[in-house]
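1. sharing a sequence plus its predicted fold:
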Amino acid sequence: MRHFDFSPLYRSTVGFDKLLSMLDSINSDTPSYPPYNIERTGENAYRITMAVAGFGEKDLSLEAKEHVLTVKGEKQAEDGAGEVLYRGIASRAFERRFQLAEFVRVDGAHLENGLLHIDLVREIPEAMKARKIEITAGQPRQIEASTH
C-alpha cells in the first residue's frame, strides 16, 4: 500500500481532523487475522462477518465504545483433549478494532458455522435528516424555533 500525505487536507478543511488522523494511521502492517468481510445489507444496515473457526461463544467478546467496535478472541485452555501432533487451525488470540461512523450502533451478533456475524445499523436522528423547506410568495415570514 502506498503512503499518502494528507497534510494539504489539514490546511483546507475544518472539523475533519479525526477522519484524517484515522486515514493517516492506516498502514500496510495491519493484522490480517482473523479474515473478515464488511458488507452493506440495506440502505442503513451493515454486517461484519469474521472467520473465527475453532472459537466458541465463550471465547469471543465484543465491546462498542466511543465509535469503536472491538472484537476479541481468546481460546480457553482445552483440558484432556490429547496430544496435538499438527496444528493447522489457528487458535491464537486476536483483537480487531473497527471504527464506527457517527450514529452507527451494533444491532446484534451471532456465531454460525465458524463465522461471527455482527449486524450494524445507522440511525440518523430526526433533527439531522433532510427536511423540505416550504417556499412562499409575498412577505417574508418569521421562522419560529420549534420546542421539542
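-> Nice, I can see it. Keep in mind that what you see is a predicted model, and the values were worked out from it rather than measured. Residues are numbered from 1 along each chain as shown.

2. drop to CA atoms for contacts and neighbour counts, all remaining ones
-> OK.

3. buried residues in the lengthiest helix in the chain, which are they?
-> Using DSSP state H, we find that the single longest helix of the chain is helix 17-25. When burial is assessed from 16 or more other Cα atoms under 10 Å, helix 17-25 yields no buried residues.

4. show me what it is packed against.
-> Contact here means 3 or more Cα pairs under 8 Å, 6 or more residues apart in numbering; DSSP states H and E; on that basis helix 17-25 packs against no helix or strand.

5. put this next to the first one:
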Amino acid sequence: MRKLFICALFFIGILPKAQNYAAINGIIDRLEERKGINQHLENVSIDNKKFVLVKDFEDHTERSFIILKGKDATYVEMFDDKATGKSTSNVFSGDIIRKKNIISLRADKLENKKIPIPVAKTLLLTKQKEIIYLIDINSRERWIDEESYTKKTK
C-alpha cells in the first residue's frame, strides 16, 4: 500500500511538468538556435556575402572582413591605431569549402603572393532573428552579415 501511495504521488507530481513540455521545448529550441545547433541552413546562399568582425582595444581597433564569392574568399584585416590615426591592412585570398553549416576558409595568398603558412578558419553558419552569422569554432568570434547589420542600423 505504501509503494502504491508513493507511486501515485510521483505521477501526480510529474503531471503538471508534462503539460509544460511545449514551453520547455521552446526554450531548448531557442538555446540551440543561440548555439547554432540543429539549424538546417544548407539552402541559405552565402555567395556574394560580406561578413564583418570589429574588435575595439584601448590603443587600436581591429576590423576584419570575409568576402565570399562562389568558392573564392577574401579575408581582410585592418588595424587602426588610435594614437596616430594610421591604418594598415592585410589582404589574404584563398578558397572555401562548405559542408552543410560548416565553412572552411583557407587563405594562402597575401596580396597575391603565396605565403608558407595559410590563414585557416573554420566557421559555423548560424541564423538568429533573420540575421546570418559565422561563428569561428576555435575562438567563438561572431562574424555578422554586413547586409543584416546595415538593415538594422537604418
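-> Yes, it's here. Treat the numbers as computed from the prediction; the structure is a model and nothing was measured.

6. can you give me the TM-score here?
-> Overlay of the two chains. TM-score (TM-score structural alignment, normalised by the length of structure 1): 0.28; 76 aligned residues with a Cα RMSD of 5.4 Å.

7. what residues sit buried inside the helix or strand that the longest helix of structure 1 is followed by?
-> Counting by DSSP states H and E, the next helix or strand C-terminal to helix 17-25 of structure 1 is strand 36-42. Using 16+ other Cα under 10 Å as the test for burial, strand 36-42 of structure 1 gives Tyr36.

8. so which elements touch the longest strand along structure 2?
-> Identified as the longest strand of structure 2 according to DSSP state E is strand 113-128. Contacts defined by 3+ Cα pairs under 8 Å, 6+ apart place strand 113-128 of structure 2 against helix 21-35, strand 102-110, strand 131-136.

9. what comes up buried for it?
-> 118-119, 121-127.

10. how much does the helix or strand in which Ile12 of structure 2 is found deviate in direction from helix 21-35?
-> Here Ile12 of structure 2 sits within helix 2-19, counting by DSSP H and E. Angle of helix 2-19 of structure 2 versus helix 21-35, following axes from the mean of the first three to the mean of the last three Cα atoms, to 10 degrees, is 60 degrees.

11. from the chain's centroid, how far away is helix 2-19 of structure 2?
-> Distance of helix 2-19 of structure 2 from its chain centroid, counting by Cα atoms, centre = their mean, to the nearest Å, is 43 Å.

12. I'd assumed Ile48 was in contact with Val121 of structure 1.
-> No - checked against Cα atoms under 8 Å, the pair Val121 of structure 1 and Ile48 is beyond contact range at 11.3 Å.

13. that's all I had, so thanks and see you.
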